[in-house]
Structure formats: C-alpha cells, structure tokens
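Q: Need a 3D model of the following:
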Amino acid sequence: MVKVIRTVLELKQYQSEFFEGKSVGLVPTMGNLHEGHLSLLERSVSENDISIITIFVNPKQFGPNEDFDKYPRTLEQDVLKIEDKFSENILVFAPKDNSEIYPEGFDTTIQVGALTKILCGANRPGHFDGVTTVVYQLFSLSKATNAYFGQKDYQQVKVIEKMTTDLHLPIKITMMPISRDQDGLARSSRNQYLSASDRETALLLPRTLVEIESILKEETWVNSMIKINEVLESRIADKNWDYLEILDASNLKPVNENTTEVVLVGAFRVGSTRLIDNRKVEIKYA
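A: Predicted coordinates:
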C-alpha cells in the first residue's frame, strides 16, 4: 500500500503511531521517478521496516537561470509507478508547498566547505547549500536511520556524507550504482528534454568516460597520463563541457601516490540541458 502524506503535521502523526522501534529508510527525490529512483526505494525496502520516498522540487538548489519552473512535477504518475512495483507499505512524503519544508521566517542554511566549491559547485554557485539544507530538513523530519542516493550525483553524495559526519547525524548513507538506459546514458529526469539528435550528442559524455576508464585499466596511472591527457584536451576544447576531471574517489582531491580508486566525472551541456555522469575505477598508481 502506498500512503501519500502532504503535510509535516500528518507526517508527525503517522510517526507517533508507527515508527517506534522501527528502522526507517529514506529516498529523497524531486519526483518524475524513473528506474534509478525505484532501485533506491527497492534497496530501502529490503533493509528497513519502513521506507519513505520524498517528492519535493527544492527551490533552494536551483539557480536564477535554471529549470525550476519547468522541472517536471508528476506526483500522480509517480505514485502509480510505486504502486506497480511494490506490494510493501511505502510512505510518500510530498509536501503540498514550500512552506512545509521552509516555514515562514526560515533563515537557516547548512553549508559544507571545500567540497562544494569544485565541479558542479564552481558552475552552480549556492547549489549545494540548497541541497544540504533540504537534505538536513528531510533527515530531521523523516527520522530516518538510513538514506539512499544514486551514484550519478557523486559530488552531491560526498557532500551529504561530509555533512552527516561533521554534524554527527545518526543516519547511514548508502550510495547506489548508476542506473543507465540501454544506450549507456545515465537515467535522469532531464533526459526527457533531449530530442533524438540531442540524445546522440549527449552520448559523448558516457562514451568519453568509458574511453578513459579503458585506458586506466590497461596501464598504471603514471603510464596512462599521456593518453588520458590527449583525450581530455580533445574533449575540453568543446565548449559544451563544463568539466571533465579525474579525482580521488574518496575525497574528490587530486590523485596522488596513495590513491587506489579514482572517479571520472563529467558535466556536459546539450543545448540548454546540463547532464552529469561518472565512473569509478580502481588504479595502480605506478
């Protein structure tokens, strides 16, 4: 059974009746659900007594020229997708308006430092402040013991992990593998903005990451540098790339002799649509 809750008051009433002594899994989303979101919910259902999926298009993480107004809001269809896939009890927390998350007079920002200044943070000022603030609110309101996020938003997950560690929040963060369509494009609600020709252009993003991954698997980090730099230089010459980098997967810092796993991260624009993707690769430094 799927129960939809639209207000914080109703959520608290439900918690007082059913949450005591139970493990609670949380899947924060902005809705317009696809198989990637549902795989997170499936993991939560398998590991917790109660699972909550939140559907809230968070205004604080959108910049002034981004797609907040046109971001797809499909609550009815989302609930049907959950009902079709799950027989277990699922709680959908879909705040009826912004004031449920940010009450009148709300004037608090949760801000993580250095991790939010690179990659997507460099291109989207204030974005991660909006992410951490809403996620903190959802952690607090849901009383979750476990939370599930997709690897596609790798930097976001690392930022949330840092917030959770620094603030001693009593919640376990699980990062799930990227869900991809058959052509290799990472699933995203923004993919629907792409025309057929746009989509073919967008495939340069995952194909570039796979190309770099194959080089790293064949040689040591040191020996692969010439080939990798050739790929990076040829791609970055295209102004559609916001960034294309290889960083230490544990902390998003530059690769060094102690690095054992890297993350290949890219952000690529097709028209007005911005897509991100990544791949993790174990390496031998030298």
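Q: Going by C-alpha atoms from here, please, whenever you check contacts or count neighbours.
A: Fine.
Q: now the helix or strand where residue 51 lies, how far from the centre of its chain.
A: Element membership for residue 51, per DSSP states H and E: strand 50-55. Here strand 50-55 shows a centroid-to-chain-centroid distance of 16 Å under the convention CA atoms, centre = their mean, to the nearest Å.
Q: Residues touching the next helix or strand along the chain from it, excluding its own?
A: Scanning forward in sequence from strand 50-55, with DSSP H and E defining helices and strands, the next element found is helix 75-85. By CA atoms under 8 Å, 6 or more residues apart in numbering, the residues outside helix 75-85 that reach it are 1-2, 31-33, 38, 55, 92, 94.
Q: So which bits of helix 75-85 are buried?
A: Buried residues in helix 75-85, defined by neighbour count with 16 or more other CA atoms under 10 Å: 75, 78-79, 81-83.
Q: for stretch 227-246, same thing?
A: For stretch 227-246, a neighbour-count test (16+ other CA under 10 Å) marks 228, 232, 235, 241-246 as buried.
Q: Name all residues that make contact with the most centrally placed residue in the chain.
A: Most central in the chain under CA atoms, centre = their mean is residue 153, positioned 3.3 Å from the mean C-alpha point. By CA under 8 Å, 6+ apart, residue 153 lies in contact with 276-277.
Q: next up, for comparison:
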Amino acid sequence: MDVFYLKTKLIHHINELKNSGNSIGFVPTMGALHQGHLSLIETALKHTDLVVVSIFVNPTQFDNQQDLLKYPRTLEADLELLKSLNDKKIMVYAPLTEDIYDDNITSETFHFAGLEHEMEGAFRSGHFDGVGTIVKRLFEIVQPDFAFFGEKDYQQLQIVRKLVEQHSLPVKIVGCPIYRHADGLAMSSRNKRLSKEHREAAPFIYKTLKDVREQFGIKSAKEITEWVKKQFEIQPLLELEYFVIADSKTLKPIKRKSRQKAYRAFIAVYASDIRLIDNIALN
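A: As a prediction, this is how the structure comes out:
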C-alpha cells in the first residue's frame, strides 16, 4: 500500500495510473477509521480499479477549536486497518496542513443554493465553507472518477453534489448507506470519546428516529417534533440540539406533506461535550 504525504508525488502517480486506463475511486476521511469507513472503501473497490483514501483532519470545517484539538488522530492504526483490505488497490494520502493550504489556512466562500443554511449550517458557523474548500482541493489533487460519501452526513453529501454541479467537476458522487453498530448507533470517529454511560445511552438516538418513521404516516411534522423534544427532556444523558423533518433534496423543513417528495428526519444530540448526528429516510 503506497502512502503519500506530498500532493506533488500523489498527482504524478495518479497521472501515470490514469494514463494507463485505470479508474480512480476516492474516499475522503479525517482518520480514526472504523468499519463505517471500511464499508465505503469496500464499495469503492468494487466500482473502480484503484482507490485513494485521504486521511486529513481539516481545520477549516471546525467552528469549535476545542473539538479540532480533541479530534482523534490515529494514523498508524488507520494504516494497519487499511491493510486488512485489498491494500494493493489502495493508496493513502496523509498530508500535513501545509501541503493542502500552504501558508493560508482559510476557507473559500461558497453558496450552495441555500443547502448550507439549514441544520448543521445554522448551528456551525462557516462549517460548509470549510467542507467545500477541502473537498474541492482534494478533488483537484486526486482527480477521482468516483467519490464515495456516507449518508450519515447527508447534508454534507448533498452539498458535495451541489459543489460538483456548480463547478463542473468531472467526478461522480456516490452516496452510501449509514453503517451502524449492532445497537443502531451510527458509526462515527467521535464514538471513541464517549464514556461508558453515554455510549450505552446513545442508541436512543436511532431508536427515536425509527419511532419517527413509524409516526410519519399518521402524524404531522409539528406533532412529531414536539414528541421528539419531550423524549429527550426525560433522557438525562443526552441533550437535543435540533430535530428537523426536511425535504431530502432541498433540505428545507417540511411545511405540508406531499406524496411527490421524499423526506428525511435529521437530528443532532450532545452526549456530554460530544456531538452526535444521525438521520433517517421517512418515505
């Protein structure tokens, strides 16, 4: 498995591979890899000849600097985990911040047709400018034919699709299902930081979403939202930040149900100081 720390060397290598007719898949990550990441990489391996996995904790998408400092960095363990897959078809790009940003660690400004103002965008100032900046730069470096993103960050997935559309980037975006622990908790690198008590409480998030899906056909979005708030008021270890039922395409909160539209429920919850997000398709 080849590991690249400099974009110049990676670009040169990828150009040689593409000139030989190989298709390139790409899975961008911030490291602390888990089975959810591996499922994305396994999907990429099935659809492309070679797969680039980036491991880079991107500073411009963190609105909370303490969260950035605490984010787990486990490069050696990540590389060992990747070797359990078909490592002859995997390349890793693990740059230092200077290789991505030179001496200017700032975000570009993006307008994603309003997608950036909903949910995560409303609670995390500048987050999606940071996401757009790093994804665009990584696409320019890796030059993938396909890029694979998990639906756990569904809003991010929609924003990346809009980024590709707006900038006419030659890459096809593939959304992959949420990978969950046996108890339903969506896999996340942040889960490693949960205390035993909070880890035991966290599956309540997905249980609530499943209950929402059951109610969606018979109750209004307002009724369901009030019910969710009450469920978390009596859950001492989890604090609800937001719950929204939104149009799957525009991410606008639902006003009136339409049989012609698809909807998803989105949720963000704090377990102590650790922020967990999840979502579920409703129809």
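Q: Got a TM-score for the two of them?
A: Overlay of the two chains. TM-score (TM-score structural alignment, normalised by the length of the second structure): 0.91; 276 aligned residues with a CA RMSD of 1.9 Å.
Q: want to throw the buried residues of stretch 227-246 of the first structure into a markdown table with distance to residue 119 of the first structure and secondary structure?
A: Supplementary listing: these in a markdown table, determined by distance: CA to CA, whole Å; DSSP: H, G, I helix; E, B strand; the rest coil:
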| residue | distance to residue 119 of the first structure | secondary structure |
| --- | --- | --- |
| 228 | 19 | helix |
| 232 | 15 | helix |
| 235 | 16 | helix |
| 241 | 11 | strand |
| 242 | 8 | strand |
| 243 | 7 | strand |
| 244 | 9 | strand |
| 245 | 9 | strand |
| 246 | 11 | strand |
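Q: Which helix runs longest in the second structure?
A: Selection of the longest helix in the second structure by residue count, based on DSSP state H, yields helix 127-142.
Q: How about residues contacting it?
A: By CA under 8 Å, 6+ apart, the surrounding residues in contact with helix 127-142 of the second structure are 7, 10-11, 14, 26, 52, 58-63, 100, 106-110, 116, 120-121, 156, 159-160, 163.
Q: Go ahead and confirm residue 270 of the first structure touches residue 240.
A: Yes: checked against CA atoms under 8 Å, the pair residue 270 of the first structure and residue 240 is within contact range at 6.9 Å.
Q: buried sites along stretch 20-28 of the first structure?
A: Within stretch 20-28 of the first structure, the residues that qualify as buried are 24-28, counting by 16+ other CA under 10 Å.
Q: ok, residues contacting it?
A: If you take CA under 8 Å, 6+ apart as the criterion, stretch 20-28 of the first structure is touched by 37, 40-41, 44-45, 47-55, 135, 138-139, 142-149.
Q: And for stretch 3-17 of the second structure?
A: 91-96, 99-100, 141-143.
Q: Identify the residue range in the first structure corresponding to that stretch.
A: Under TM-score structural alignment, stretch 3-17 of the second structure corresponds to residues 4-18 of the first structure.
Q: about what we covered before: which among the contacts of stretch 20-28 of the first structure count as buried?
A: Among the contacts of stretch 20-28 of the first structure, those classed as buried by neighbour count (16+ other CA under 10 Å) are 37, 40-41, 44-45, 48, 50-55, 135, 138-139, 142-149.
Q: Tell me where the stretch 101-250 of the first structure has strands.
A: Remark: strands of the stretch 101-250 of the first structure, listed N- to C-terminal, are 146-150, 172-176, 241-248; assignment by DSSP state E, counting those that start in this stretch.
Q: Adding distance to residue 131 of the first structure, write those strands out as CSV.
A: Converted to CSV, the strands of the stretch 101-250 of the first structure look like this (distance: least, CA to CA, whole Å):
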stretch, distance to residue 131 of the first structure
strand 146-150, 12
strand 172-176, 15
strand 241-248, 20
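Q: Residue 205 of the first structure is nearest to which of these?
A: Residue 205 of the first structure lies closest, by CA to CA, to one member of the strands of the stretch 101-250 of the first structure: strand 241-248, at 8.9 Å.
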